[in-house]
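Peer 1: Need coordinates for the below:
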Amino acid sequence: MLRRLTALVDSCLLPTVRGRHGRLPEWILRGLDNGTPGVAVDTQGPAARATADALRAALPDALTGHPGPARQGAGGDAAAAGLVAAGANLHLAVRPGLRADETRVFVTDLQTHGVAAALGPFTAAGSLRPFAEGAAAGVRAITAGRTPVPDDGQLPAMLSARAVTGVLRGELGYGGVVLSDTLDAPTIVDGWGVPGAAVLAWIAGVDLVRLGPSSGAGVRDAIHAAAARAVADGDLPQSRLEEAAERVARLRRWASEPRMPRMPAAEPAPAAGTGAG
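Peer 2: Alright, predicted model coming up:
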């Protein structure tokens, strides 16, 4: 029973590594052995690729998250090319588009290349149109943000069942993975602590909890202890973690599937009588 719970918790955590030397910390390697689906790589350039290669050496079908190109504004095809070059298969910073259809086009173009989009931050406030577009386009992940939800006791969206389960899952009908924003922000640490916030996020309906780069083995152990207490007390049903782990597993399978490169659009044939003569 305890071993199963430990594996479930690890299956629902996404640690972050700086990746300066292309190596993974020992505690992350242990987590990968126990079910951790991958890591978020918080660096750019050759160091990002070296870290992604080290991750794939340890776990060939790993989720490799990345914040995307250093220069923003490129379309989905260009963003996918940069992420694939960095060894990533999960874009962690897909921003909602301001124009109608912008989000759908970006998500579709990105995911055609096998790079999963994590659209966010979702706050359950303001315009929900980009998230409805993303859900309709089959976006693989949505990131719940840290912005307080006014009608839910000022809880951050990623800790709010009203935002995640009520609005995102219920009103928008989204069925994919919900990520949390990283838990190392001062407002989260001071308000709930990282372990407490992780448990509240899972209770709210988040599937994959992101740990910031400052989190280490001690934080992971504290999250395991907090989750075990919450399950024993009945606050966090184990079935909730099982549901979350299954969604994350589906995302991981999708992101590791080989895909044929998309063929460029064919040029239109010349009209009759316009050929060179």
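Peer 1: make it CA atoms for all contacts and neighbour counts henceforth
Peer 2: Noted.
Peer 1: Show me the helices in the stretch 101-250 of the chain, by range?
Peer 2: Under the criterion DSSP state H, counting those that start in this stretch, helices of the stretch 101-250 of the chain are mapped to 102-112, 129-136, 161, 186-191, 193-204, 217-233, 238-256.
Peer 1: in the last one, what counts as buried?
Peer 2: Right, helix 238-256. 238, 240-242, 244-249, 251-252, 254-256 (16 or more other C-alpha atoms under 10 Å).
Peer 1: The second one now?
Peer 2: Within helix 129-136, the residues scored as buried using 16+ other C-alpha under 10 Å are R129, P130, F131, A132, E133, G134, A135.
Peer 1: Can you give me every residue that contacts T64?
Peer 2: G38, V39, A40, V41, A52, L55, G87, A88, N89, L90 (C-alpha atoms under 8 Å, 6 or more residues apart in numbering).
Peer 1: how about this one, so we can line them up?
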Amino acid sequence: MNAVRRLTVLVDSCLLPSVSGAAGRLPDWILRGLERGTPGIAVHAYGSAARSAASALRAALPDALTGHPGPRRAVGGRAAAAELVATGANLHLGVRPGPAADETRVFVTDLQTHGVAAALGPFTGAGSLRPFAEGAAAGVRAITAGHSPADSGRLPAALDVAAITGILRGELGYGGVVVSDALDAPSIVDGWGVPGAAVLAWIAGVDLVRLGPSSGAGVRNAIHAAAARAVADGDLDLARLEEAADRVARLRRWASEPRMPDAPDRLHEARPAAALPAAAPATGDL
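Peer 2: Alright, predicted model coming up:
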């Protein structure tokens, strides 16, 4: 594989596009990305719209990584897994750190035991690191790097080498996937633009760059161009992208392995599990 082709595959392998639903078909630019290595998508939808997007993704890539912000109400890890599996998701992108001791560990363990990978966050490097240490010790499959900086005047955590490589990788010894919050936040767009932020995130130690639903083919192409410039200038090491792509591939393999969460009608029979705050303040099922 020539160098240009290799870089194209690596960049696509480290991107997670988002959709707000799918009318039976994903956008062409996402489908092309899936053919070149994109591991899956994040689905920002609920109910039938979420199931439709997940079905369209599975039709294109049966072992895809299907991210979702999680149930719209606070539930335990087992119930969250059952709801997410029912809607076609295998990655919970909205797992929040629990304030009580052992709360994060219980939720992450219950969620992942029952078939759904957890992305715990947002991690900023500030405040209490205990929930993230708990999550790492419990084998959390992913940690989300947030938009907020660890300290005033510093970069957003997702773009900050000190936060990701220094604290998360170094102090906490976390070796799993680091996924960015969606890079369409106004603070990111206004400060660096999505392509520039994507490159900074990879340099900082992020593995999987998450794009918001507003990002389309133009943004994806601009990210590829920005990555190519950064590699040519020596700012982004190709080995860093290879490391990131390898971690993402391992997460995808784990998430695509068949597991059977408890049936919804048996969930009340299981021991109580800690319920973490829900990802969105609405009501109703996925």
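Peer 1: Report the two of the contacts of T64 of the first structure separated the most.
Peer 2: L55 and L90 (13.6 Å; C-alpha to C-alpha).
Peer 1: would you turn the contacts of T64 of the first structure into CSV with secondary structure and neighbour count?
Peer 2: Shown next, in CSV, are these (DSSP: H, G, I helix; E, B strand; the rest coil; neighbours: other C-alpha atoms under 10 Å):
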residue, secondary structure, neighbour count
G38, strand, 27
V39, strand, 26
A40, strand, 27
V41, strand, 27
A52, helix, 29
L55, helix, 25
G87, coil, 21
A88, coil, 31
N89, coil, 28
L90, strand, 30
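Peer 1: With distance to V115 of the first structure as added columns, please give these in a markdown table.
Peer 2: Compiled in a markdown table, the contacts of T64 of the first structure are given as follows (distance: C-alpha to C-alpha, whole Å):
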| residue | distance to V115 of the first structure |
| --- | --- |
| G38 | 14 |
| V39 | 15 |
| A40 | 14 |
| V41 | 15 |
| A52 | 14 |
| L55 | 17 |
| G87 | 10 |
| A88 | 7 |
| N89 | 4 |
| L90 | 5 |
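Peer 1: And these, which is closest to P15 of the first structure?
Peer 2: Closest approach to P15 of the first structure among those (C-alpha to C-alpha): V39, at 5.1 Å.
Peer 1: quick one, strands of the second structure?
Peer 2: Assigned by DSSP state E, the second structure shows strands spanning 15-16, 18-19, 40-43, 65-68, 91-95, 117-123, 142-145, 177-180, 209-210.
Peer 1: how about these in CSV, adding distance to G170 of the second structure?
Peer 2: Shown next, in CSV, are the strands of the second structure (distance: least, C-alpha to C-alpha, whole Å):
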stretch, distance to G170 of the second structure
strand 15-16, 24
strand 18-19, 30
strand 40-43, 28
strand 65-68, 27
strand 91-95, 22
strand 117-123, 14
strand 142-145, 14
strand 177-180, 13
strand 209-210, 20
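Peer 1: So for I167 of the second structure, which of these sits nearest?
Peer 2: strand 117-123 (10.1 Å).
Peer 1: other SSEs contacting the closest one?
Peer 2: strand 91-95, helix 103-113, helix 130-137, strand 142-145 (3 or more C-alpha pairs under 8 Å, 6 or more residues apart in numbering; DSSP states H and E).
Peer 1: okay if I get these as CSV plus distance to A158 of the second structure?
Peer 2: Formatted as CSV, those follow (distance: least, C-alpha to C-alpha, whole Å):
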stretch, distance to A158 of the second structure
strand 91-95, 15
helix 103-113, 21
helix 130-137, 15
strand 142-145, 5
